[in-house]
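Engineer: Build me a structure from this.
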Amino acid sequence: MQPCPCRSSLNYQDCCQPLHLGATADSAEALMRSRYSAFSLELVDYLIASHHPSKHSPNDRQGLQQSMQNTRWLNLQILDSEPDDRVEFIATYEENGKLGQLHERSNFVHENGHWYYLDGDLLPAPKISRNDSCPCGSGKKFKKCHFSTSS
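Structural biologist: Modelled structure (predicted):
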């Protein structure tokens, strides 16, 4: 039993895996969580399939594969989820040995019984102080976990 990468507190097979195998998300937040897990697990086909078809480009697959080569996704924090179509989140990752955060307000659309990621507005990442909890989700203070790799 593997914990779900989206940090929902459920096991992967009870959370995001059914969506990755073809089940339909019942909300924008469920799709957001499954997309984060897909980034963590490098499920390029799922990421392309769950992105709205109007936003596809010929370079999607190559771009996703390149971004995944040096990125390890560490933690997902949902800040706000509007039932209709928006999810604000912070995703923490490590890229080329440096800690980073993606803070986004994502827009989703529900069409023909399926949720799709449409686009997102990037927001400033929160400032992390040495004595704050590390955003990677380890439970350690930032200075004892990732401070040395991100300064």
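Engineer: Every contact and neighbour count from this point should use C-alpha atoms.
Structural biologist: OK.
Engineer: Ala38 - how many residues pack around it?
Structural biologist: Ala38 has 21 neighbouring residues, counting by other Cα atoms under 10 Å.
Engineer: can you pull the contacts of it?
Structural biologist: Counting by Cα atoms under 8 Å, 6 or more residues apart in numbering, Ala38 makes contact with His20, Val44, Tyr46, Leu47.
Engineer: and the second one, what does it touch?
Structural biologist: Counting by Cα under 8 Å, 6+ apart, Val44 touches Ala38, Arg61, Leu64, Gln65.
Engineer: Now the second one, please; I'll put the structures next to each other:
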Amino acid sequence: MALCPCGRLAGASKPLTLEQCCGRFISDFEKAPAPDAESLMRSRYSAFVLERADYLLATWHASRRPATIAFDAGVKWLGLELRQHRVSDTTHAAVEFVARQKSPGSRAVRLHERSRFVREEGRWYYVDGDQL
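Structural biologist: Modelled structure (predicted):
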């Protein structure tokens, strides 16, 4: 069983499998929404690693959703670090994270972002983010 790309750990620092963690949200968006903004952010990271444009588009808020998503060829995702998960109220939250990636022939780069999420009709959606 493959480990979850998001790096979430169970008790005793044991890595979770994709199926135990983000896979259930990615594979069944309609019936298994992410329970909070942190889980949605983690599952979106995993969806980038797995190149699951369908999930990324479905979890992007309609007010900011792009028409399509293109993945850069050969990108290797190197890890995710969660810095902060802040809940403003029952329908708004923010997650600060650092994601690392490497493109062929170049040095690894870090994406440090504070993402904003909104909850509508029982589902969390990514709205936008500020690069830090």
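Engineer: Most neighbours out of the contacts of Val44 of the first structure, which is it?
Structural biologist: That'd be Ala38 among the contacts of Val44 of the first structure, by other Cα under 10 Å, with 21 neighbours.
Engineer: Compute the distance between that residue and Ser148 of the first structure, please.
Structural biologist: 28 Å (Cα to Cα, to the nearest Å).
Engineer: so the spatially most central residue of the second structure, which of the three states?
Structural biologist: The second structure has Arg44 as the residue nearest its centroid, 2.5 Å off, counting by Cα atoms, centre = their mean. Following DSSP: H, G, I helix; E, B strand; the rest coil, we place Arg44 of the second structure in the helix state.
Engineer: Translate it into the numbering of the first structure.
Structural biologist: Superposed on the first structure with TM-score structural alignment, Arg44 of the second structure falls opposite Arg35.
Engineer: Please apply the same query to Asp54 of the second structure.
Structural biologist: With TM-score structural alignment as the criterion, Asp54 of the second structure matches Asp45.
Engineer: Run through who's touching the lengthiest strand in the second structure.
Structural biologist: In the second structure, with assignment by DSSP state E, the single longest strand is strand 76-89. Contacts with strand 76-89 of the second structure, where a contact means Cα under 8 Å, 6+ apart, come from 5-7, 37-38, 45, 49, 93-103.
Engineer: Go through the longest strand along the first structure and flag the buried ones.
Structural biologist: Determined from DSSP E, the single longest strand within the first structure is strand 98-111. Across strand 98-111 of the first structure, burial judged by 16 or more other Cα atoms under 10 Å covers Leu99, Gly100, Gln101, Leu102, His103, Glu104, Arg105, Ser106, Asn107, Phe108, Val109, His110.
Engineer: now swap in stretch 121-132 of the second structure and tell me
Structural biologist: Quick answer for stretch 121-132 of the second structure (16+ other Cα under 10 Å): Arg123, Trp124, Tyr125, Tyr126, Val127, Asp128.
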